[in-house]
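Undergrad: Need the 3D shape of this:
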Amino acid sequence: MKTGVFYQLPCAEFQNAPARIQETIDQVVYADSLGFDHAWLAELHFQSEFSVMSAPLLIAAAIAQKTENIKIGNAVNLIPLHHPIRLAEEIATLDVISNGRAVFGAGRGSMPAHLEGFGINSEETRHKFEESMEIILQSWSDSNVNYKGNFYDIVDVNVVPKPTQRPHPEIYIAANSQDSFEYASKFDYNILVTPMIISTDKVLEGLEFYRNHKSNKNVNGTSHDVTVNAPIYVYNENDSGGLEPIKKSWSNYVNTLKKIYTSPAAKRASIKNAGIAKSLDRYNSIKFSDVHSEYSIFGTPQECVDQINRFKEKFDFQQLMGWFNIGGLLTDTQVRSSMRLFVEEVLPMIKE
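TA: Just a heads-up that it's a prediction; the model follows:
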């Protein structure tokens, strides 16, 4: 089982954005020293309490210069917000400066403030995403890019540098909808899932479709990895605080989401998008007890071993992406302790 660390990078009012960014870089360096396989950085905009990770590829470049082995990717690049040629250049450059450690995580994004802030029509994101993915893959080939679509018209463009990894870095698609599972299976991409976001049942339904419809022809140089993102918090049995630190931090995460999905931008978007109301309903109804029992890996080392083994039986994944500070309120010491306990006392006990 491969392991990863995931960073959303929320910044509460009493926190400092530069310090939070530096803390993230330093924690990934620590994760590299512990032997984690991947570091995953979110891309989010305009809502500091939810995230100050608006330029994840810049943070990834800083991480690349301070680490040796850990692979570095986005979970995920919000493809419709970027020009695909520019994004292809930046990811290829990250791959070069990291000596072939870049990973390309791709998603459409759905947060109303993102689409409104960048002037993106929500009804166009799917087709814009698909065109962009075609262009990015062409950009990394040995040929010049020639493409004519509904959104982009590109004539004889030579994208440099090319990625160190050939034909390109591994590609992972964030799957939060049936459309995404269908797309990933059609093009043989690896897949990222977050059961807490869309529910266990929807993840299992999507994974069944993905596994039944992928071609197994290795079309895009992929290994058909399934990566599951789950909040993780490991504490010692003699820790009197128990689950209280992570419970407080998780509550901050959910309360921030409720603010986002009741914002003016969300209300405007909900006129055309019924999914906004559904998301708000989910965040209003989900409880910490639900997260603890079904969607997370919280507890003592032995409790976490048991939870991971249940996750493996349920989702049959190849990589566990650890969300070690969901909500962003855990201290640096708490996060590092949890990561260390995970590597030293949990991983050795996991069934293969």
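
Undergrad: From now on I want contacts and neighbour counts done on CA atoms only, so please keep to that.
TA: Will do.

Undergrad: contacting residues for residue 112?
TA: Going by CA atoms under 8 Å, 6 or more residues apart in numbering, residue 112 touches 265, 266, 269.

Undergrad: and what of residue 227?
TA: 190, 191, 192, 193, 317, 318, 319, 320, 321.

Undergrad: can you rerun that using 10 Å?
TA: Residue 227 sits next to 1-4, 172-174, 190-194, 315-321 when contact means CA atoms under 10 Å, 6 or more residues apart in numbering.

Undergrad: next one: residue 76
TA: Applying CA under 10 Å, 6+ apart to residue 76 gives the contacts 40-44, 56, 104-109, 172-174, 192.

Undergrad: now, which of the residues you listed lie within helices?
TA: When DSSP state H defines the helices, the subset of these inside them is residue 56.

Undergrad: Could you turn the buried ones of the contacts of residue 76 into a PyMOL selection?
TA: Buried residues within the contacts of residue 76, by 16 or more other CA atoms under 10 Å, are selected in PyMOL with:
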select buried, resi 40+41+42+43+44+56+104+105+106+107+108+109+172+173+174+192
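
Undergrad: which one among the contacts of residue 76 gets closest to residue 148?
TA: Lowest distance from residue 148 to the contacts of residue 76 (CA to CA) belongs to residue 108, with 20.5 Å.

Undergrad: and residue 265, how many residues sit next to it?
TA: Residue 265 is flanked by 17 other residues according to other CA atoms under 10 Å.

Undergrad: what's the spacing between residue 134 and residue 88?
TA: 11 Å (CA to CA, to the nearest Å).

Undergrad: Buried residues, stretch 206-222. List them.
TA: Under 16+ other CA under 10 Å, the buried positions of stretch 206-222 are 206, 207, 210, 214, 220, 221, 222.

Undergrad: residues in contact with the fourth one?
TA: If I follow you right, that is residue 214. Residue 214 touches 181, 182, 183, 184, 185, 186, 187, 188, 189, 224, counting by CA under 10 Å, 6+ apart.

Undergrad: ok, residues contacting the helix or strand containing the first one?
TA: By that I understand residue 181. In the assignment (DSSP states H and E), residue 181 maps to helix 178-186. Contact with helix 178-186 is made by 107-108, 126, 130, 171-175, 188-193, 202-203, 205-216, 219, 224, as judged by CA under 10 Å, 6+ apart.

Undergrad: Another sequence for comparison is provided below:
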Amino acid sequence: MRFGMLHLYANPGDLSERQAIQEQLRLMRAAEDLDFDSVWPAEHHFSPLGYTASPAIGLAALAAETRRIRLGTGVVVLPFSNPIRVAEDFAFLDHLSDGRVDLGIGCGAQPSEFEHFRIDPTTAHARMEEGLEVIRQAWLDGRVDLRGRFHRFDDVPVHPTPVQTPHPPIWMAAVSGESFERAGRLGCNLLSGTVLGLNRSVAAQRRADYLSGLEKGGHPAEDFSSGCLVIVYVADTVEQARHEFGAAEAWYRSTIGRFIAPESDPEDSVVCGSPEFVTQRLAELEQTYGFTDLLCWTRLGVLAQDKVLRSMELMQHKVMPHLR
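TA: Just a heads-up that it's a prediction; the model follows:
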């Protein structure tokens, strides 16, 4: 199991915008020292629940200050961006980071974002697929020649091309069975999560949907990885963890959790306890959901920065060694 961290840049309201952004950057810098494998800032707009309008900007700052940790996106919402610009930005970031980029993409989910950008949400999946085709052309060929439904590019040169060959790993967010199949068919690594509606009653079917998509696309299953987003918090004892994390979990369930995926299993979407408890629960989740990468979401709501760092330290010393 590899360990990543999702970052939403959310502000519960008790911090200035500068404080909220700087605290998230400090956590992502600390993740490298605490042996995490990757960080994954999300893209959101028009809300203090997510300040990262352009994940590449924050990741560029991290690229200059880190040496090992991989820099992912969880996710770039392709329907909102010109795909050539996405290809350029993340190829440039791949150079800044010496080949540490993972591009996570999605079609978007927030109605207000589509409304304010004046994009028809019924076109989101088609826009994402066409955008992915553009990005791959740009990265593989250094040029884009495409006459699509949403974009027209007449043999356009694109610079730079990425450091990684053939290109940075591409991950696709999936919630429904159709989206799991799509991620496989299009040859993308999988990004899902127990906080995104993945639960035990559908886990086996969703895995089958993804594998079916890989087969349809002619992609060997052994070449692909799957990431699972789980809220994780560790303290010295179960009682301490639940006491410290209680307000943060309540904030999550009353805000983001209401519209992300109400069908999520509360016990699988939030893993909170002692190192021993968390290790056991994560091992069970790995067995149930079959993921290769755990994306921990720890910085929630009113939870103090020092407690988040302490949780990460306990993960490093008392959880990760048993699961890697």
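
Undergrad: Got a TM-score for the two of them?
TA: Once superposed, chain against chain, the TM-score is 0.93 (TM-score structural alignment, normalised by the length of the second structure); 323 aligned residues with a CA RMSD of 2.2 Å.

Undergrad: hang on, the earlier thing: of the contacts of residue 227 of the first structure, keep whichever come out buried.
TA: With neighbours counted using 16+ other CA under 10 Å, the contacts of residue 227 of the first structure contain these buried positions: 3-4, 172-174, 190-194, 315-321.

Undergrad: what does residue 210 of the first structure align to in the second structure?
TA: By TM-score structural alignment, residue 210 of the first structure lines up with residue 210 in the second structure.

Undergrad: gap between its match and residue 202 of the second structure?
TA: 12 Å.

Undergrad: Please apply the same query to residue 30 of the second structure.
TA: In terms of CA to CA, residue 30 of the second structure sits 35 Å off from residue 202 of the second structure.

Undergrad: Repeat that for residue 167 of the second structure.
TA: Remark: distance between residue 167 of the second structure and residue 202 of the second structure (CA to CA) = 32 Å.

Undergrad: now residue 194 of the second structure
TA: Residue 194 of the second structure sits 11 Å away from residue 202 of the second structure when distances are taken as CA to CA.

Undergrad: What is the burial count for the equivalent of residue 305 of the second structure over in the first structure?
TA: When the first structure is aligned by TM-score structural alignment, residue 305 of the second structure is paired with residue 332. Neighbour count of residue 332 of the first structure, defined by other CA under 10 Å: 16.

Undergrad: hang on, residue 332 of the first structure packs against residue 325?
TA: Yes. Residue 332 of the first structure is within contact range of residue 325, at 9.2 Å (criterion: CA atoms under 10 Å).

Undergrad: where do the contact lists of these two overlap?
TA: Joint contacts of residue 332 of the first structure and residue 325 (CA under 10 Å, 6+ apart) are residue 338.

Undergrad: farthest pair in the buried residues of stretch 206-222 of the first structure?
TA: Using CA to CA, the two most remote members of those are 206 and 221, lying 21.7 Å apart.

Undergrad: For the contacts of residue 214 of the first structure, which ChimeraX command selects only the ones that are buried?
TA: Here is the ChimeraX selection string for the buried members of those, based on 16+ other CA under 10 Å:
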select :181,182,183,184,185,188,189,224
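
Undergrad: As a markdown table, the contacts of residue 214 of the first structure with distance to residue 240 of the first structure would be great.
TA: Below are the contacts of residue 214 of the first structure laid out as a markdown table (distance: CA to CA, whole Å):
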| residue | distance to residue 240 of the first structure |
| --- | --- |
| 181 | 42 |
| 182 | 46 |
| 183 | 47 |
| 184 | 44 |
| 185 | 46 |
| 186 | 49 |
| 187 | 49 |
| 188 | 47 |
| 189 | 44 |
| 224 | 42 |
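
Undergrad: tell me which of the contacts of residue 214 of the first structure is nearest to residue 279 of the first structure?
TA: residue 181 (18.8 Å).

Undergrad: And that closest one, what's its match in the second structure?
TA: Mapped onto the second structure by TM-score structural alignment, residue 181 of the first structure lines up with residue 180.

Undergrad: Apart from its chain neighbours, what residue comes closest to that match?
TA: Closest residue to residue 180 of the second structure apart from its sequence neighbours, by CA to CA, 6 or more residues apart in numbering: residue 210 at 4.8 Å.

Undergrad: So residue 11 of the first structure versus residue 295 of the first structure, what's the distance?
TA: 23 Å.

Undergrad: Then residue 134 of the first structure?
TA: Separation of residue 134 of the first structure from residue 295 of the first structure (CA to CA) stands at 34 Å.

Undergrad: Looking at the two, which is more packed in?
TA: Legend: neighbour count by other CA under 10 Å for residue 134 of the first structure and residue 295, higher for residue 295 (22 against 13).

Undergrad: which position in the second structure aligns with that one?
TA: That one, residue 295 of the first structure, aligns with residue 269 by TM-score structural alignment.

Undergrad: quick one, what contacts its match?
TA: Applying CA under 10 Å, 6+ apart to residue 269 of the second structure gives the contacts 193-199, 228-232, 285, 297.
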